[in-house]
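[1] Sequence first, then the predicted structure:
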Amino acid sequence: MVKYTLLVNRLLEQVGQLSEFKQWQEKGSISKEPVKQLCDALKKHHAEFQGLPHRFYISAKLMVTYTFESWLALQQRRRRKIDGKRRWLNRVEDDIELAKVTDFSPEMIQNRARKILAEIHPSNPVEPEPETSSDNEINEGENCQEEEEMNQPKSLLSCLFDLYDSTEDALTLRAIVHLLKNNGEVNEEDEDPKKLELRLAAKREEIQRLEKQLQGRLPKGRDPTGETTTRFLEEAIKLPEHPTAYPPRFLLNAFYCYALLPMPYIQYGVYLLNAILDEARIVESDFITWRDTIAEHLVNAAKRPNSLPYPLIFGSTSDLVWESESKRKGPNAPDTEGALEQSGAKSSRKRPSKRKRTRLKTQSDERITVRFHGMSQYRFKIYCDRRQLPIFRQFLTDYCTHKALDEENKFSMGLFALRSASLIWKKDKQRPHKRNSSEPVEPLSPWQTHRLYLHCSIDSRLLTAEGTEQVRFQKILQTKRKLEGAKNKEQEILRQKSERQHTESEQDLDDKLKKQRQNVARNQTSLNCLYNPTPPRPSRVRYQGNPNIAIGVSFCRQQLVGVGVIDLQTQQVQEYYSIRRLLINRKVTQVKRGRSVLQLKLKKYRLVNQLCMWKKKNITQRTQQQKQGLCIQNTTESNLRQYLERLVADRIVEVALKHQAGSIVTPQLGEIRESIESAVQAIAKQLFENHREAQQAYAKQFRMDFHRWSYGRLTDCIHSRARQEGILVQAGRQPVEGNLVGKALTIALSGRNLV
């Protein structure tokens, strides 16, 4: 695994040096062929990368391709953000200059802004999405996907920017900028110049931060041997050296000895004094250089590069072989418990509890195992949670059924529930708790301190019968489209051969024709396999929500979340749920164990205050305990936070089911963090204009409050819980200013491109 990780590191380094890399940056994607050529060259000409299993080389190519694709996508997204923010900033700055030469009243600008909104977005109801799941509708709906993409509504901000570029009327320009400054709404209040200046400063700070991120380094590899960590430590403790300079003490001693001579030479004395001054300047310049770079070296030394090997990636369903075996030691293993019961002998074992006996009754006698192509000599047993066991059983059923069928009746592997997998090497967190304190500490092998985890990516629709038919319908449409395109190309080549209207040789045309016929046969086979029946799956009625109702979720660092039920037709908030209303239990009607009804209703809500108390306690006490060496890892806060996040996600989905919402819209976390961080930096610069340390302290305190909640994990919990119910989850843009009700409304509308 160390050689495999070093191979990935070398590929990451060489891909960034290719001449085509700049083209990939502009396009936002990477070509697979150059990565394959680099990997083959390293395998052939470098002895350190030879001898690995073939699967390791395939995984290395996939790892490098996925890494750079995600990195290039992030860079392209940052460029688009910079362009959009600069465009907004330029329009607002032009409006400030235009306001100096025009005398339009605020009422005139607001009335013109209302007319522009009426022209761009007339009162159009949100039409429900068409449902196409029947096999009889396949021929009628082949181009439904393209039509939906063409009919996608344009966002309000894009329409406003286009209208600004196409008009020259001063009143219209000012009205458009008024809408841009107020998130597409008409603001009847007077504008505060100080707030506007602060907002512009925050926007400039956002652009600077994005430009700095855009200049980020290329993806770096891992450090399985520890060489990078050692180099960072050596750079941090290294002091400035001057191997080419005379020591200042030597020059001073020489000058002192010269001064004691009876007839000293003046030129020699001047030379020594100049030499002393030159050496002092060299020492000072080298010290300044060292002082400027020591901060970066200390930051690198504080980093801990990941020392674990890269995961092995299996990008295809056919790369995994699923089997099952008995949990007993052998086929003829005696049943000792049954023999004891029949003979009447008493067992010394304690009778298990009722809960454990129930679990043993439902426990299966088979163990699911998996083998990987390229490493088929190794068989891995699957140990998983009972909630994950039905999914692995579905993997086993799909594979065994597909293997048992003949070629004509095999169903498509695109209908397998498993899509891809990766074998990950992780540290065993339970190992320190298993060791007895009285045992001597001995060096442990990696197999004793780490575990292998199998991470599987699935299509949750393929776990139910209705979802499988939906996926089958979509794949049939795609395959038919490919088959039709391949047949058209084949006919075009035949026409060229018959009419002899070509400049290529007959051999090249024959090769092209052969490839197209193979393509046609392959697509026809895939289409036939898609029509074949799949193994039985559990049936589940698909959730049908109202597309005109959306749930907007807004985040706040004081109250965690605010949930609004939004009517997309009227663009109004029907109902609002605060964190207190979400967590209150209205089913409680009786006193229990000496606690009042109100106390029982607010039992879950009190967890929010309890978590805040734990957070403050850990912040104040952890620093002192670390200095004294008494800091002990406590998981109470993290466990409580995880439970609260799952509870909030569950209540949000309950609200969506109650109101029959068509979708749940959550904020885009990247934009929230960037906008808030930029706003804090702008406020800090205004409060402490020439005091950088005070600016950093102010921003640090605000950042600590902001990171009190893990919004990323909460969003993942909402996605996971909504996916179980079949509810669509979208991402929207959360504004910086406003209350939670207005933010929830804006998020829901931006998720449907209505603002």
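    Okay, I see it.
[2] From now on I want contacts and neighbour counts done on CA atoms only, so please keep to that.
    Fine.
[3] Can you name every helix or strand that the helix or strand harbouring residue 114 contacts?
    For residue 114, the host element (DSSP states H and E) is helix 106-120. If you count contacts as 3 or more C-alpha pairs under 8 Å, 6 or more residues apart in numbering; DSSP states H and E, helix 106-120 packs onto helix 170-181.
[4] Can you list the buried residues in the helix it packs on?
    For helix 170-181, burial by neighbour count (16 or more other C-alpha atoms under 10 Å) applies to 171-181.
[5] any chance of those residues in a markdown table, plus distance to residue 163?
    Listed next are the buried residues of helix 170-181 as a markdown table, based on distance: C-alpha to C-alpha, whole Å:
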| residue | distance to residue 163 |
| --- | --- |
| 171 | 13 |
| 172 | 9 |
| 173 | 9 |
| 174 | 12 |
| 175 | 11 |
| 176 | 8 |
| 177 | 11 |
| 178 | 13 |
| 179 | 12 |
| 180 | 12 |
| 181 | 15 |
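[6] Check which helices and strands the top helix by length along the chain is in contact with.
    Scanning the chain for the longest helix, with DSSP state H as the assignment, gives helix 54-101. In terms of contacts (3+ C-alpha pairs under 8 Å, 6+ apart), helix 54-101 is packed against helix 2-15, helix 21-27, helix 32-45, helix 170-181, helix 193-214, strand 312-314.
[7] Adding distance to residue 508, write these out as TSV.
    Listed next are these as TSV, based on distance: least, C-alpha to C-alpha, whole Å:
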stretch	distance to residue 508
helix 2-15	33
helix 21-27	30
helix 32-45	23
helix 170-181	58
helix 193-214	45
strand 312-314	36
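[8] Comparison target, given below:
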Amino acid sequence: MTLKTLECRLYAPSDTLRYLWLLMAEKNTPLINEIINHLSEHPDFDQWFKAKQIPKSAISDICNDLKSQENYQNQPGRFYSSAISLTHYMFKSWFAVHKQLQRRIEGKRRWLNLLKSDQELEQNCGQSLEIIIQKAEEILKLMDSEKSQSSSKPKKPKKPKKKKKSSSEETITLFDRLFKAYNQGNDSLESYALAYLLKNNGQIPEDDEDLDKFALRKRKKEIEIERLQQQLENRIPLGRDLTGELWQEMLTIVNESIPQDENEASAWQAKLLKKSHNIPYPVAYETNTDLKWSKDSRGHLLVTFNGLVESLKKLNLNPEFEIRCDRRHLPWFQRFCKDQEIKANNDQHSSALFVLRSARLIWREGQGKEDPWKIHQLYLQCSVETQLWTEAGTKQVQSEKMVEFQLNQLRMKPELTFPIFFRSQSLPTYFNLWKVITSYRILKFLEKGDFTKAQKNFQDAIKRTESCLENLQSSYLTSQKSLYQGNPEIIMGVAMGLSQPATIAVVNVVTQEVLTYRSLKQLLGKNYNLLNRQRQQKQKLSHQRHKAQKKDAFNQYGESELGQYVDRLIAKAIVQVAKEYQADSIAVPKIRQMREIIQSEVQARAERKIQGYKEGQKKYAQQYRENVHQWSYGRLIESIHQASAKFGIRVEIASQSYQGSFQEQAQNLAIAAYTNRLEAVG
């Protein structure tokens, strides 16, 4: 599925907005906060914590118990469902972050156990440092010879798998190979030699070890583990304190109490400096039939929400919200209305083919001293399936939905599914199995004593299932625009680095001919000056944050959307070039490799600029990182995903090499993506 999110502002009378604000801020958000508190105190929470998962049924049971309380009564049913889903998603995200922190701690602890001084290595190994260094030199020579042998193998163009195998080996860094060998080794001289090499970044140092620097390095790693451990000890996700009561309680504690240690004082300070939420939790509508679309006498689009309509009408309030959106998004909202009209006039279509998939109501924070529903702005966020915009895409989704529906029916209700398949001759080989299942079902009906009624219910259920299949097969009136078809032999590689966030190469991966290159300046064109503006903004915010940290003041300065805007411009230009050359896919680097790529680029520049002076190289590298704009590569890759999804262009992930120019890296990235594709096929 290729989903994207649209957004529009909702306009309604002040009384309607007031009711909705009070409902979300004084009932729904406190309900979510209370559910979170109940979950943290639940006797099964420790088991859920170990499993890193909370059953949704447990959240639903807590919500059902709280619904009877006066503070949480009289909410629409969709609001209760939204509270359950949002809490479940919140804990799911928290468990994922918790699991990631745990992995980081384990990795840093493994590195800390590996990190030994030269004196400790001698004592633990029982050998002198000279012998350990001699063994380390042998390991380096062995790995260099293995690398040279793999790179010197003849490459046959007719057998790309062998050629790809050597290129993938080249992308593995020396550090990775050393660490892999260390993990596979045992307590021997070789393992201590590997630890010595890993400690010194895969090199044999010329000078003796500085014990003070080593102690500082080890202490830094211990502090990193302690900081991560503190984050790991956070018990539960925190709710939203809209009234500021928790902040007032914390302020009272600080004024009347003395912290026991520095950690408690830091925790108090963090809670006081944390910016409080002024906006209630959003309300999610997880099905597209919960929203009703219409037009007024002026032709303006209106929307109402199931459950909320009845509550507003009881108070004689207008339940309709007017849509105010960007011009480029208007056709999407018009399509929502058109889909609903088609289904309302002739109920022969499935809502599974609606462009709209889900939506949610949110408030955007504003500034002022008036009532909150007048200060803050109400927005509607809609998740849409871009593939359903075209007729060809709709047919593709239809076939996928048909298979998914049949498999679900086959798994959940086989006694209904097999008769249908047998009638349509889709699965004639299952006739005997169908007879067994049907006979078993009839025996169950006979046990209940009312065979006639049971048989009628059975036939009605079959008709309903057949009707669902027919509705899925019915097509909407969609655009005749065809889906994008690329040449499977052409792949675009997008190389990323510190000085050049994006460089592309369009490659014919069969002949390995480069069709075109594009630098970042060529991609942005007249918008290239936005890079300097973004860099200046980041430097200014960094300076403000540094000054605020010195004063222990609020330092969470938000950035403008300029960086995201530039990312979207780059992604749009990349997709345009891919369409121009009929590229089958776009290859992007693995995000976890970006740190190594940037480090290699900076180190290479430092060695070329200052030769033979390592301290000078370190200072130059540090200054270069500060001066050169650091990009959000994850955000750029996400923008490429979103831009390519509109046209159905695949995005592949491959390993980016560290050697050569950015053009060569982009070319090798495209070839590596093709290699992965061939290896996956086998």
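    Done, it's in. Worth saying up front: this structure is predicted, and the values here are computed from it rather than measured.
[9] who wins for proximity to residue 83 of structure 1 among the helices and strands packed on helix 54-101 of structure 1?
    Residue 83 of structure 1 lies closest to helix 193-214 among these, at 9.0 Å (C-alpha to C-alpha).
[10] tilt between that closest one and helix 54-101?
    150 degrees (axes from the mean of the first three to the mean of the last three C-alpha atoms, to 10 degrees).
[11] outside of helix 193-214 of structure 1, which residues touch it?
    Helix 193-214 of structure 1 is contacted from outside by 75, 78-79, 82, 85-86, 89, 674-675, 678-683, using C-alpha atoms under 8 Å, 6 or more residues apart in numbering.
[12] Check stretch 412-419 of structure 1 too.
    By C-alpha under 8 Å, 6+ apart, stretch 412-419 of structure 1 touches 315-318, 394-395, 398, 456-460, 462-463, 468, 471-472, 526, 529-530, 532, 534.
[13] now with 10 Å?
    314-318, 320, 391-392, 394-395, 397-399, 402, 456-464, 468-469, 471-472, 475, 525-535 (C-alpha atoms under 10 Å, 6 or more residues apart in numbering).
[14] now do stretch 573-582 of structure 1
    The contact list for stretch 573-582 of structure 1 (C-alpha under 10 Å, 6+ apart) reads 549-553, 559-567, 583, 602, 604-606, 608, 647-652, 654-655, 659, 740-742, 744-745, 748.
[15] Please apply the same query to stretch 494-509 of structure 1.
    Taking C-alpha under 10 Å, 6+ apart as the rule, stretch 494-509 of structure 1 contacts 488-489, 491-493, 510, 512-515.
[16] about what we covered before: which of the contacts of helix 193-214 of structure 1 sits closest to residue 615 of structure 1?
    residue 680 (22.0 Å).
[17] Surely that closest one touches residue 698?
    Yes - contact criterion C-alpha atoms under 10 Å: residue 680 of structure 1 and residue 698 qualify, at 8.2 Å.
[18] For the helix or strand encompassing residue 325 of structure 1, enumerate the helices and strands it packs against.
    If you go by DSSP H and E, residue 325 of structure 1 is part of strand 320-326. Counting by 3 or more C-alpha pairs under 10 Å, 6 or more residues apart in numbering; DSSP states H and E, the packing neighbours recorded for strand 320-326 of structure 1 are strand 366-372, strand 375-381, helix 389-404, strand 418-427.
[19] closest to residue 16 of structure 1 out of those?
    Using C-alpha to C-alpha, the nearest of those to residue 16 of structure 1 is strand 418-427, at 24.7 Å.
[20] Can you list the residue ranges for helices in the stretch 351-500 of structure 2?
    372-375, 391-412, 414-423, 431-448, 451-473 (DSSP state H, counting those that start in this stretch).
[21] Count the neighbours of the counterpart of residue 654 of structure 1 in structure 2 for me.
    Matched across to structure 2, residue 654 of structure 1 falls on residue 576, judged by TM-score structural alignment. Number of residues near residue 576 of structure 2 (other C-alpha atoms under 10 Å) recorded here: 15.
[22] Shouldn't residue 576 of structure 2 be within a strand?
    No - applying DSSP: H, G, I helix; E, B strand; the rest coil, one finds residue 576 of structure 2 to be helix, outside a strand.
[23] Please tell me how far it sits from residue 643 of structure 2.
    Distance, residue 576 of structure 2 to residue 643 of structure 2, using C-alpha to C-alpha, to the nearest Å: 10 Å.
[24] Over to residue 388 of structure 2?
    Counting by C-alpha to C-alpha, the separation of residue 388 of structure 2 from residue 643 of structure 2 is 16 Å.
[25] follow-up on the earlier one: give the buried subset of the contacts of stretch 412-419 of structure 1 as a ChimeraX selection command.
    For the buried members of those, the matching ChimeraX selection, counting by 16+ other C-alpha under 10 Å, is:
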select :314,315,317,320,391,392,394,395,397,398,399,402,458,461,462,463,464,468,469,471,472,475,526,527,529,530,531,534
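[26] Next up, the contacts around residue 656 of structure 2.
    Contact partners of residue 656 of structure 2, counting by C-alpha under 10 Å, 6+ apart, are 168, 171, 493-496, 587-591, 593-594, 597, 665-670, 672-673.
[27] Kindly recompute the last result at 6 Å.
    Counting by C-alpha atoms under 6 Å, 6 or more residues apart in numbering, residue 656 of structure 2 touches 589, 669.
[28] Give me the three-state assignment for it.
    Following three-state DSSP, we place residue 656 of structure 2 in the coil state.
[29] List only those of the contacts of stretch 573-582 of structure 1 flagged as buried.
    Buried among the contacts of stretch 573-582 of structure 1 (16+ other C-alpha under 10 Å): 549-553, 560-567, 583, 602, 604-605, 608, 647-652, 654-655, 659, 740-742, 744-745, 748.
[30] quick one: the helices in the stretch 551-700 of structure 1?
    Counting by DSSP H, counting those that start in this stretch, the helices of the stretch 551-700 of structure 1 are 579-583, 597-601, 606-628, 636-658, 669-687, 692-706.
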